[in-house]
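Asks: Only the shape, not the letters, is given here:
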């Protein structure tokens, strides 16, 4: 649809044409907005993507171990039931 490089080029030309006080004001506003956003994000109870991925892997390993233990338990129960049936017969 729109060429992003052309749009960036036009935006740069507009920015270059602005008087210095306006540019400085824009930079100050951008910096203040960044500070506010970072401050608010810091207050949220969130984790990084890396932490999330690590915990996902831990959960997958735990599920795998649980499945293996369930299978072993079922095999032990089957063995016990077979032994009970053979001693009761």
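Replies: Great, that's in hand. Owing to the predicted nature of the structure, the values given are computational and were not obtained by experimental measurement.

Asks: Going by C-alpha atoms from here, please, whenever you check contacts or count neighbours.
Replies: OK.

Asks: Just the helices from this protein, written as ranges.
Replies: With DSSP state H as the criterion, the chain has helices at 4-17, 20-43, 49-88.

Asks: Put this next to the first one:
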């Protein structure tokens, strides 16, 4: 959904515009229409987006650490394969 503050600002502007007229029903209908439209748009707030961005950054950090741990364990369990992998990476880097 859209930011609550933005929705309130739009609502206040509509209220100010219609306040002097007897068109309160129009205001209710517009609010209902806007609310319905925003809910169908499947939007997220900036706060929700920022939280998910932080979660993703932490997940990436953990993934990097886990990849390093797995590589270290594999090297300890299979030293021949690790040496071969290092030679292969070294030859690709020099090509």
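Replies: Yes, it's here. Everything numeric here is computed off the predicted structure, so don't read it as measured data.

Asks: After superposition, what is the TM-score?
Replies: Once superposed, the chains reach a TM-score of 0.52 (TM-score structural alignment, normalised by the length of the first structure), with 64 aligned residues with a C-alpha RMSD of 3.0 Å.

Asks: can I get the helices of the first structure in CSV with mean neighbour count?
Replies: Putting these into CSV (neighbours: other C-alpha atoms under 10 Å) gives the following:
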stretch, mean neighbour count
helix 4-17, 11
helix 20-43, 11
helix 49-88, 11
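
Asks: Which residue of the first structure is paired with residue 60 of the second structure in the alignment?
Replies: In the first structure, the residue equivalent to residue 60 of the second structure is residue 63, according to TM-score structural alignment.

Asks: distance of the most centrally placed residue in the first structure from residue 56 of the first structure?
Replies: Computing the C-alpha centroid of the first structure and ranking residues by C-alpha atoms, centre = their mean puts residue 49 first, at 3.5 Å. In this structure, residue 49 of the first structure and residue 56 of the first structure are 10 Å apart, going by C-alpha to C-alpha, to the nearest Å.

Asks: cool, and residue 44 of the first structure?
Replies: For residue 44 of the first structure relative to residue 56 of the first structure (C-alpha to C-alpha), the value is 20 Å.

Asks: repeat for residue 63 of the first structure
Replies: Counting by C-alpha to C-alpha - residue 63 of the first structure and residue 56 of the first structure are separated by 11 Å.

Asks: Could you do residue 77 of the first structure as well?
Replies: For residue 77 of the first structure, the distance to residue 56 of the first structure under the criterion C-alpha to C-alpha works out to 31 Å.

Asks: likewise residue 82 of the first structure?
Replies: 39 Å.

Asks: and what of residue 27 of the first structure?
Replies: Plainly put, residue 27 of the first structure is 39 Å away from residue 56 of the first structure if you go by C-alpha to C-alpha.

Asks: same question, residue 34 of the first structure
Replies: Computed with C-alpha to C-alpha, the distance linking residue 34 of the first structure and residue 56 of the first structure is 30 Å.

Asks: Residue 87 of the first structure now?
Replies: Using C-alpha to C-alpha, residue 87 of the first structure is found at 46 Å from residue 56 of the first structure.
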